[in-house]
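J.: just to be clear, the model below is a prediction. Sequence and coordinates:
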Amino acid sequence: MKNMHWLILSICLLYIHPTKSLLPPDDSSCSNQCFHQLPSECPSPENPCRCRQLTNCQKAAVCCNVNRFTLKEGLACGNITAASQIQSLHIRNASFDSFNLSANQNVWRNLRYMTITDGHIKKIDGEFAKQNSISCLNLSSNHINSIEDRALNTLFNLSFLDLSHNNLTDVPSFRKDHTIFLDISNNMYLNCSILTNTLQSHPEIAFVNENQTFCYPTKDLDFGWFQSQATLAFSQVKAKYELEKNCHQNCSCKTVSVNLAPGKMAMFEVEMNCANMSFLNLPVPLPDNTVSLDVSNNNITSIKELSEPSYQNLRSFIADNNKISSVQPLEGTKFISHFNTLSLQRNKFKFLETYVLDNIQFERNFNQRKLRLGYNTLQCDCNTMKLKVWLLSKLSHIPDYNHIKCDNLNVRIIDLDASKMCQSPQDWTDYIYYIITAEVLLLVGLIAKVSYDYWVFKTAGYLPWPANRMPRLPCDWLCE
């Protein structure tokens, strides 16, 4: 809104500047924008001369209801010639298949304000003479379909150009080596790519009536896959341009689609590319509604920024060839629950936390979800068998599973043998079990033998062999 106020103020200053005014001087009754006269100022219908000089405005004239022939006759009979030095001219309700600017050059040469409105003109062709003084040109409300490329190129003093309320599909060519105020509102067939290219190529152009300027988005140049009969306001096109121009730290931003809802501003989906930037950390914050981020070939060590609010809409994250060592920061993020692509190839993983990977849902509804972990070499041990089991159950979603290997064994994770990886701990455990079992059996046998000997001694009065061959011990009296 502040920019709009500044723009309006700037236009007003141009209008009242004593040397660069867009309005005829000396008479307040002529102080309409770019010299615009009401139909009441036209010659009367009974007057055969369709042009007349105005008595209330200095060096000003008006022509009404003219065609190719009656315009030429009217200029002559109204004494609107080079000698009269008319500076302000309004042509109303002109009917031309093609309005040739090269005609009547002797009159156009002296003009500072030229207005042609409310007519039926299909095309503007020809060109103004190089020695002209036109600073304000108003061609609004004429149903113009096209303006020839060279038609306006000789307007060296042009400050205001009004092309509103026509049927233009393009912004015509004109000299843009200084600030020019352009009103191209209410041309309902404008292509958004045209406005975008104009913003990129000519930042010195100040657009007037932005809220009434609309265009059709295109599939290939503007908004990705989006294409419909709905139109975009210029303010939305400008927001897209500013977003791409001011991307984070020299990254490149590209709008890939736009979501339109009645009564709401367009919501752009953004792809951001920050590859090969020597980043040490992930960029923060991301532009609003960023859905894809590529930070490949940097020096990033952690992905903890994925929990930042600006990452909440991210669906594709590519961080290949970095120094990331853990997937643990993925736990609890929105990204892990709705991503489409996660690529962490060629990083510094030594372990992959399976308790985090288990949180990734790969049901049938997520057939497009892809996870790339290839070209990482892990330190493998018996615990790595959990990762192997997880990989084998998700092969269709992990295209590069063949390239996840063990650094210490030079073997693929999916080829690990549990009997070899977990052999040593399992053998020692078995030996301990055997020893404990043997000790229990010996203890039970000893108790049984002692009990048997005691029973024989009590019933038969003697000790069975080998108890009667054993020497007496000092503690034997306890048993007697």
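T.: Ah, there it is.
J.: switch to C-alpha atoms for all contacts and neighbour counts from now on
T.: Noted.
J.: and for residue 297, the neighbour number?
T.: Around residue 297 there are 20 other residues, counting by other C-alpha atoms under 10 Å.
J.: mind listing what it touches?
T.: 275, 276, 277, 278, 319, 320, 321, 322 (C-alpha atoms under 8 Å, 6 or more residues apart in numbering).
J.: and the residues you listed, which are buried?
T.: 275, 319, 320, 321, 322 (16 or more other C-alpha atoms under 10 Å).
J.: wait, doesn't the first one sit right on residue 294?
T.: Yes. Using C-alpha atoms under 8 Å, residue 275 makes contact with residue 294 at a distance of 5.9 Å.
J.: contacting residues for the most centrally placed residue in the chain?
T.: The centroid of the chain falls nearest to residue 270 when counting by C-alpha atoms, centre = their mean (2.0 Å). Residues in contact with residue 270 (C-alpha under 8 Å, 6+ apart) are 253, 254, 255, 256, 257, 287, 288, 289, 290, 291, 292.
J.: isn't there a helix covering it?
T.: No. According to DSSP: H, G, I helix; E, B strand; the rest coil, residue 270 belongs to no helix; its state is strand.
J.: how much space separates it from residue 164?
T.: Residue 270 sits 32 Å away from residue 164, going by C-alpha to C-alpha, to the nearest Å.
J.: with residue 362 instead?
T.: Taken as C-alpha to C-alpha, the span from residue 362 to residue 164 is 54 Å.
J.: same thing with residue 393?
T.: 63 Å.
J.: of these two, which one has the most company?
T.: Higher neighbour count among residue 393 and residue 164: residue 164, with 26 against 11, using other C-alpha under 10 Å.
J.: secondary structure element for the more buried one?
T.: Under the criterion of DSSP states H and E, residue 164 resides outside all helices and strands.
J.: now the helices for the chain?
T.: Secondary structure of the chain (DSSP state H): helices located at 2-16, 68-77, 105-108, 192-201, 234-245, 335-338, 354-357, 384-392, 418-421, 423-460.
J.: dump those to TSV, plus mean neighbour count and distance to residue 210.
T.: Converted to TSV, the helices of the chain look like this (neighbours: other C-alpha atoms under 10 Å; distance: least, C-alpha to C-alpha, whole Å):
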stretch	mean neighbour count	distance to residue 210
helix 2-16	14	9
helix 68-77	17	34
helix 105-108	19	30
helix 192-201	17	11
helix 234-245	18	6
helix 335-338	18	37
helix 354-357	16	49
helix 384-392	17	55
helix 418-421	12	69
helix 423-460	11	75
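J.: ok, second structure coming up, stack it against the first:
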Amino acid sequence: MANFGIENKILQYLIIILNLKYLSATHDSNGNSSCVLYEQKFQLKNCVLINHSHLECNGNYNFCNDNKSEFFMLNTILIPYDSILKLSISDSSKLIVDPRNIIKTFPNLRVLTILRGKLIKIITSFPAEAKISEIRIDRTKLDTLPDDVFKYLSLPHAIDLRNNALAKINPESFNITSLTSLYLAGNPWKCNYNMSWILKINNNSLAMKIKDTEKLHCTSPYEGRPLFAVVEIIETLRNECKQTVCDCELIHVVGPRNSHQQINNKRQLMAFVAVNCSYRGLEEMPDFIPTNTTRLYLTGNKIFDLTKIVTNPVYREVRDLYLDDNLIESITILDGSYWLEHFRVFSLRGNKLADLPTYALENVLVQGENAVSIYLGNNPWTCDCLFTPGFQDLLLQYTNIIKDIHDIKCNLLINNGENSGKLIKDLTRTEICVMPNEFFLHPIDILNIILATTILLIIGKFIYDYWLFKRTGILPWIVTKIP
């Protein structure tokens, strides 16, 4: 019996030695691991068996079970691989996971938890034979998931992906009948139309399975805004934009950031939309533009009439309007309009403007605080004594707002070439008001000369009369006639 006990112990030690050999990842001639999840091997000394089925590991691991062994050793105790139902990994400094190897190592695994640390990649999908019912990956550096990472699982009822670096997910990967709970908060979600699946709320949709929708927030450019509400705005904009020939973009959203108040409705946010209808061959301004349009580009069309800015309410919230390179000859229709009093940017470069209501524009600039930029260059401006002096004064007074003053020039085809092409800001009044072959002196100047000459004559006559009286005692003729 004693010999049998010794032989039994020797057999156990042989099994332990064999299992330790198989546990270490093998290497090829180049020194690369044959089962690469991380550069280091599976360090059993960092693992603790919480109970008979829960293995908790801390550090960096390489799970490589080659099926040559059914046991692994932990603290001199042989543990069957298939007895582990729950595996927890935490605080890895750099972890790349291959779910196939985890399931191959622990075939009966039910719960997988990866906490903290720098999980940076999951390189394959979970295999169909996996029996996992719960997956939790929390507070790691994971930023992408394979498109089919969970697609082949049939048993999971809860997946927790909170507090990672995920910007997007493929909803098809979560098309699992058994899934009842999905947690996604704490990730920097990229809010765009690719997230529109979250709006499809019905009994079988993935959106209904998300338990923390109100805690999902966008990353830049809508930093901290509630994901659901922003995506709702984007989807509405996408549908409205289809009614136009334009390109549309949500450029900014104003509202609470990371507020504890639940905000799931787009009406609780203020959106700013840019619509680009440039070079579309438009002969008039569109009858419809998407809601919340604040910036509108209509450059390079054939628009000549601005009446719709005044009469159509869709333009009421447009603050930046770009109408460069059109056929606009007048903006008089905008005089006194709500839009002219509230615009921020107004660009009319390259049109057919010869003049404009200077007084109306000046009133807006004096009284309003909204105007930031006006562009008027490359128009055939009239340079005459009636319009140009006031226009020039406006340009010089508001150079901080009229941004292209160096492109505002006299029409090349007028003034017999005298002022054509000259910068209006640099013209003198003589250049503006005196035409070629015209008498050099202005009528007012002639009147001033006559008055000055008359005054000199009167003074001269007074001096002569005084001298004559002193010499001869004869009073001036006009004095003798005074009664």
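T.: Nice, thanks for sending it over. Because the structure is predicted, anything quoted here is derived from the model rather than measured.
J.: where does the TM-score land?
T.: For this chain pair, the superposition-based TM-score is 0.55 by TM-score structural alignment, normalised by the length of structure 1; 340 aligned residues with a C-alpha RMSD of 4.9 Å.
J.: picking that back up, possible to save the helices of structure 1 as CSV with distance to residue 177 of structure 1?
T.: As requested, the helices of structure 1 are exported to CSV (distance: least, C-alpha to C-alpha, whole Å):
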stretch, distance to residue 177 of structure 1
helix 2-16, 17
helix 68-77, 33
helix 105-108, 22
helix 192-201, 11
helix 234-245, 21
helix 335-338, 47
helix 354-357, 58
helix 384-392, 62
helix 418-421, 74
helix 423-460, 80
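J.: out of the ones you listed, flag the one nearest residue 151 of structure 1.
T.: helix 105-108 (13.0 Å; C-alpha to C-alpha).
J.: have a look at how far, on average, that closest one is from structure 2.
T.: After superposition onto structure 2, the mean distance of helix 105-108 of structure 1 to its aligned counterpart is 7.5 Å, using mean C-alpha distance after the TM-score superposition for structure 1.
J.: distance from the chain centre to that helix, please.
T.: 49 Å (C-alpha atoms, centre = their mean, to the nearest Å).
J.: for the aligned residue in structure 2 for residue 169 of structure 1, list the residues it contacts.
T.: With TM-score structural alignment defining the correspondence, residue 169 of structure 1 maps onto residue 165 in structure 2. Going by C-alpha under 8 Å, 6+ apart, residue 165 of structure 2 touches 140, 141, 142, 143, 144, 187, 188.
J.: of these, which stay in contact in structure 1?
T.: Retained in structure 1: 140, 141, 187, 188, out of these (criterion both residues aligned by TM-score structural alignment, their matches' C-alpha atoms under 8 Å).
J.: correct me, but the first one touches residue 161?
T.: When you say that, I think you mean residue 140 of structure 2. No. In terms of C-alpha under 8 Å, residue 140 of structure 2 does not count as a neighbour of residue 161; the distance is 9.4 Å.
J.: before we move on, back to that, now the buried members of the kept ones among the contacts of residue 165 of structure 2.
T.: Among these, those buried by neighbour count (16+ other C-alpha under 10 Å) are 140, 141, 187, 188.
J.: out of those, which one sits closest to residue 234 of structure 2?
T.: The shortest approach to residue 234 of structure 2 among these belongs to residue 188, at 17.3 Å (C-alpha to C-alpha).
J.: and that closest one, how close does it get to residue 218 of structure 2?
T.: 6 Å.
J.: cool, and residue 228 of structure 2?
T.: 9 Å.
J.: got it, and residue 400 of structure 2?
T.: Distance, residue 400 of structure 2 to residue 218 of structure 2, by C-alpha to C-alpha: 36 Å.
J.: how about residue 421 of structure 2?
T.: In terms of C-alpha to C-alpha, residue 421 of structure 2 sits 52 Å off from residue 218 of structure 2.
J.: tell me which of those two has more neighbours.
T.: For residue 421 of structure 2 versus residue 218, the count of surrounding residues by other C-alpha under 10 Å is larger for residue 218: 25 against 18.
J.: am I right that that one is in contact with residue 227?
T.: Yes. Using C-alpha under 8 Å, residue 218 of structure 2 is in contact with residue 227, at 5.3 Å.
J.: identify the contacts common to those two.
T.: With C-alpha under 8 Å, 6+ apart, residue 218 of structure 2 and residue 227 have common neighbours 189, 191.
J.: name the nearest residue to residue 386 of structure 1, sequence neighbours excluded.
T.: residue 354 (7.1 Å; C-alpha to C-alpha, 6 or more residues apart in numbering).
J.: list the contacts for the one you found?
T.: For residue 354 of structure 1, counting by C-alpha under 8 Å, 6+ apart, the contacting residues are 386, 387, 390.
J.: which residue lines up with it in structure 2?
T.: Under TM-score structural alignment, residue 354 of structure 1 pairs with residue 358 in structure 2.
J.: which one, of the helices of structure 1, ends up nearest to residue 263 of structure 1?
T.: Of those, nearest to residue 263 of structure 1 by C-alpha to C-alpha is helix 234-245, at 12.9 Å.
J.: related to what we said a few turns ago, and the residue mapped onto the residue nearest to the centre of structure 1 from structure 2, how far from residue 131 of structure 2?
T.: When structure 2 is aligned by TM-score structural alignment, residue 270 of structure 1 is paired with residue 273. Separation of residue 273 of structure 2 from residue 131 of structure 2 (C-alpha to C-alpha): 48 Å.
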